[in-house]
Each structure stands twice: as C-alpha cells, then as structure tokens.
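J.: predicted coordinates and the sequence they were generated for:
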Amino acid sequence: MESRSSKDQNAEHARITPEMLKSRTGEFDLESILFLKLRGVGLQELGCIGECLNLERLDLSNNHITHLASLSSLKQMVALNLSCNRISSLEPLASCDNLQTLNVAGNLLCSIENLQCLKGLRRLESIRLRDPVYNLSNPLCANGSYRHAVLDTIPSLRVIDGERVTGSGSDLYQICKDIDNSLKKFIGSGAVEVSGAVKPWVEEGYWDLKPTQSAIIDETYKQFSDILLECKELSKRADETIAQAERTLNVRNDTNSYVF
C-alpha cells in the first residue's frame, strides 16, 4: 500500500509549483525565467506556469497534460513543445502572440477545427503535428491531405512537420518529392542507372552531440538531433531504393534469368 508521503510527493510532481520552478531554474523570481524544460516529469496540471510572464522557450513534452489554460498569459513565448501529452484543445494558445514554433505531435487533436484558434498568430511559422522518428501523430493526420488543410487554416506557416511548405526552400522539397515518385515508377523497368555505392560525406560520429549546461543550447541540440534522425531515416530509405534498383538491373542483365 502506497504511503501518504509517497502520494503527496507524486501529487506535487504532477503539478507545477513555485518551489519546483525555483529548484529547477535557480530563479527566485518566476518572471525572471526565460527558458524552462519539464520533459517527462509526470505533469498533469500546469499550476503556476502562467506566472512566468517572460518565458520564451518551454518544453513540456512527454507528460500527461490535458488542459493548457495556464499558458494563455505567456505573451513572450516563442517556442513551445507539447509533444506526447493528452491535449485535445489549443484554445489558450490563441493569446500567445509571439509564438513562432509549436510541437504538438503525439496528442489528441482530431480535426483541422482544433487549429482554428491559431489562425491569428501571425508569427507562427512552424508546427509539428506528426513525428515519424518517434512514432508520434494526431488523429487529424489520418487524412493524407491534412498538411494542405493546415496551411489553409494558418497561412503564416512555412514549415509543417519539419518540411518547408512555403517560402525559400519549398520548391526544393517539391522537386525532391517529384524525383522520389519518378524513381518509384522506374524501379523494375530498367530505367534507373546506378553508379556504385554512395559513401558518407563525414566520418561516423561527426554529428554526435554532447549535453551542455545551457538550457537553450540543449534545446537547440535536441531539435537538431531530431532533424538528424529524420535525415538518417531518409538515407536508409534511399539506400534500400538503390539496392532494389541494383537488384532489378542485375536480374535484367542476367540472360540465365529468362525462362522460355
């Protein structure tokens, strides 16, 4: 049977308190906190987080959060990570005028209507609703054309799920997609030419990152690491495609493989 002190301790960790914030940041004045990481600490309620009026970057990922009402007062917030929680409404974020980057992958957002409240955030440029690297998504992502609907709802967006959809670089993404689709059509037809194995540009471990004592640098490393994992996954798929093309070409060039 769980003791009373253990229950009290669990309840304390489930809710953000001034004591928790002071112990984690070293700041006695909550308005002095600029960067805060509370990832995977069992949070259920946001408590006094709304008192951190100058908070710019906040990571609340991998918790059990359902309601965001306390975030409505954070007018200075630029980057917010709410991935892997139990959120079904983003309404309180409508007043976060400076928000630029939002990660809500792995929640319970069921329809595009759940994003209507973000329409007025003119500085919001990046949103993540799906993260294939960590197998995180939202019910609304079941519709294959959801990105187009998201862009129609929030015109200020330039990046959706890590992919640039408008502005500089978006044409390159589309070209890469077209090339990928073309390769899929040509595989098996003998139209793909392969010229040897592809070698990495840098040595193994070149991009490995080490933790620092700076919260903002750690968060930047985290975001870079996520992008790097996506690149590695794309590289793996490319290797598999090339290998399949090589096998197809070898079969077609082997006269013994034909049956008459």
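T.: That came in fine, so what should we check first? As the structure is a prediction and not an experimental result, all values here were calculated from the model.
J.: CA atoms for contacts and neighbours, from now on please.
T.: OK.
J.: what about the helices in the stretch 101-250 of the chain?
T.: With helices called from DSSP state H, counting those that start in this stretch, the stretch 101-250 of the chain shows them at 146-153, 170-186, 215-253.
J.: can you say which of the ones you listed is nearest to residue 28?
T.: Residue 28 lies closest to helix 215-253 among the helices of the stretch 101-250 of the chain, at 17.4 Å (CA to CA).
J.: list the buried residues in the closest one.
T.: For helix 215-253, the neighbour count (16 or more other CA atoms under 10 Å) marks 215-216, 218-219, 221, 226, 230, 241-242, 245-246, 248-249 as buried.
J.: centre-most residue in the protein?
T.: Central residue of the chain (CA atoms, centre = their mean): residue 128, 4.7 Å from the mean position.
J.: one more to weigh against that first structure:
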Amino acid sequence: PEEEEEEEEEEEGVRITPQLLKASTGEFALESILLLKLRGRGIAHLGCLGDCANLEWLDLSGNAIAQLGPLAALKSLAVLNLSRNRVASLEPLGSCHNLQSLNVAGNLVSSLQQLRCLTGLRRLESLRLRDPLARLANPLCAAPAYRAALADMFPGLKAIDGERVSGRGSELYQLCRDLDSSLGRGGGAGAGAGTGTEPPRTAQPWVEASFWEPRPPRRSSIMEEAYKQFGEVLQECRELSRRADDTIAQAERALSGRPDPNSFVF
C-alpha cells in the first residue's frame, strides 16, 4: 500500500515536456538548450529531458524526482544539481561520461554501493552528499568515515561536500580537520588523568589589561617648534598673496584708464 501511495504521488507531480523546456529557456529546439534551471518546480518525472542532447548545466534541485533514467542520454552534461529530491539510485548517471560536478545532497543514498556506478566517470571532480549550511544530507552521511571511503573510491575527486581534498586549498581543510580532531581528543572528560600528562591550563589573555587603553597624547619640543615655523611660513604666504592681489588690481585699473588706440572718435 505504501508503494502504491508513492506511485500516486509521483503521478501527481509535474512531468517535463517539450513545452515546459521551451518556455523555461526560450529555445525553439531542445538540442539548442545548453543550460537549464528547473529548481523547485514540483517535478517528479524527467519526461523528455533526455532529448536535450547538448545540455551541459542542469539544476533540478528542490523537486520530487526519484528516477533518473532520462539523464543517461545526456553525454555532454558537466554540472548536475539534484539536491533535495528523492533519489536513491544513481545508476543512470554512470553514462554521463562528461560529468564533472554532482550534487545529490538531501536524497536517499544509503550506502557506498549505490555510488559505485559513478567510479567510471573519469572527469568527476566534485561530489556533494552533504550540505551543512542547507541542512541536507543522505543516510550514508551518518557513517563517521564515509568521506574517507569516498576519497578512496574516487581518487580523482578534488572536492567532497564542498571541501577541497586535493589540489590548491586542500591543505587548509586538512589543517582544520587535524585541529578539530586534536581538540576533540584533548577536550574529553578526564583528559590527562592517569596518563602523566598535565591538564589543560586556564586560558590567559594575550596582552596586558591596559594594552587597549588610550594613551595620553605627547608633544615634544621639536614638534612644537615645527608647528610654530609652519605657522610663520603660512602667514608669510598669505601676506604675499595679499600683495599680489593688490598689484594685479592696480595694473588692471591702470590699463582700463588708457584710451583705445584703435578708436577714431575725436
């Protein structure tokens, strides 16, 4: 009965049709669609999506998709977002040989065995099963060492769950993980008891208590003399400017009083 109810719910979901694809992209031919965003459209059936033979970027997040069959025909697909759906089997994606980035956070992947179909994807660099910010995960993520198992299963991955595991930037993530693990070991109850190691000391401030207090301004005699000389120079400049203005005004008055040599009026 539960399976029948699920099938009825899927039948009630939206099916991808040529009309829906053309209306969403503005393209007249499905083969012309390269980028497609169908986030949160209530889609349950992928329908004719496999006819978009040249599709490279696809966002189907936030729908009710359980079956991925039509995606097997998308040989050019490079980026696929299936987060927040009902996907349990990723088998059709094994045919997407150009796939580089896959996000299936918030689905029903429960074991590593369900991911073995992706091991033939040589270009796959980013795989996300968990998204802490969006609070999305898969049942598989409950296993404590699933990330290490993923790294072993997919040695070509550069990012797992959004964190770099190889290449530029991976050292920072590894350092953070090492710090977390060391703090976790040292912060347990009874740490250091009976082991001969010293218990952690009370945290001490890095600087003295008066370090951040503003200090009274100090003005040396040299600075005072410099200020004085600068004031005198500024006063001289103002006096010279005033004299120059007076001289210019006198010259203008003298020139304006002369008769015009071009005038023939007697």
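T.: Cool, the structure landed. Just so it is clear, the structure is predicted and the values come from calculations on it, not from any experiment.
J.: contacting residues for the residue nearest to the centre of structure 1?
T.: 102-105, 160-162 (CA atoms under 8 Å, 6 or more residues apart in numbering).
J.: circling back: of the helices of the stretch 101-250 of structure 1, which is nearest residue 29 of structure 1?
T.: Residue 29 of structure 1 sits nearest to helix 215-253 of all those, at 17.8 Å, using CA to CA.
J.: hang on, the earlier thing: which members of the contacts of residue 128 of structure 1 are the farthest-apart pair?
T.: 104 and 162 (12.4 Å).
J.: and those two? Which one has more around it.
T.: residue 104 (26 against 16; other CA atoms under 10 Å).
J.: overlap in contacts of residue 104 and residue 162 of structure 1?
T.: Contact criterion CA under 8 Å, 6+ apart; residues shared by residue 104 of structure 1 and residue 162: 127-128.
J.: whereabouts in structure 1 does the longest helix along structure 2 align?
T.: The longest helix of structure 2 (DSSP state H) is helix 221-256. Counting by TM-score structural alignment, helix 221-256 of structure 2 falls onto no part of structure 1.
J.: pull out the buried residues from that helix.
T.: Neighbour-count burial for helix 221-256 of structure 2, counted by 16+ other CA under 10 Å, picks out no residue.
J.: and if you look at stretch 146-166 of structure 2?
T.: With burial defined by 16+ other CA under 10 Å, the residues of stretch 146-166 of structure 2 counted as buried are 147, 150-151, 154, 156-161, 163-166.
J.: gap between the residue nearest to the centre of structure 1 and residue 10 of structure 1?
T.: In this view, residue 128 of structure 1 and residue 10 of structure 1 are 30 Å apart by CA to CA, to the nearest Å.
J.: which of the contacts of residue 128 of structure 1 are still contacts in structure 2?
T.: Contacts from the contacts of residue 128 of structure 1 that recur in structure 2, judged by both residues aligned by TM-score structural alignment, their matches' CA atoms under 8 Å, are 102-105, 160-162.
J.: quick one: which of those is nearest to residue 253 of structure 1?
T.: Closest approach to residue 253 of structure 1 among those (CA to CA): residue 162, at 40.5 Å.
J.: who are the neighbours in contact with residue 72 of structure 2?
T.: By CA under 8 Å, 6+ apart, the contact set of residue 72 of structure 2 is 50, 92-96.
J.: hmm, try it at 7 Å
T.: The neighbours of residue 72 of structure 2, taking CA atoms under 7 Å, 6 or more residues apart in numbering as the test, are 92-93, 95-96.
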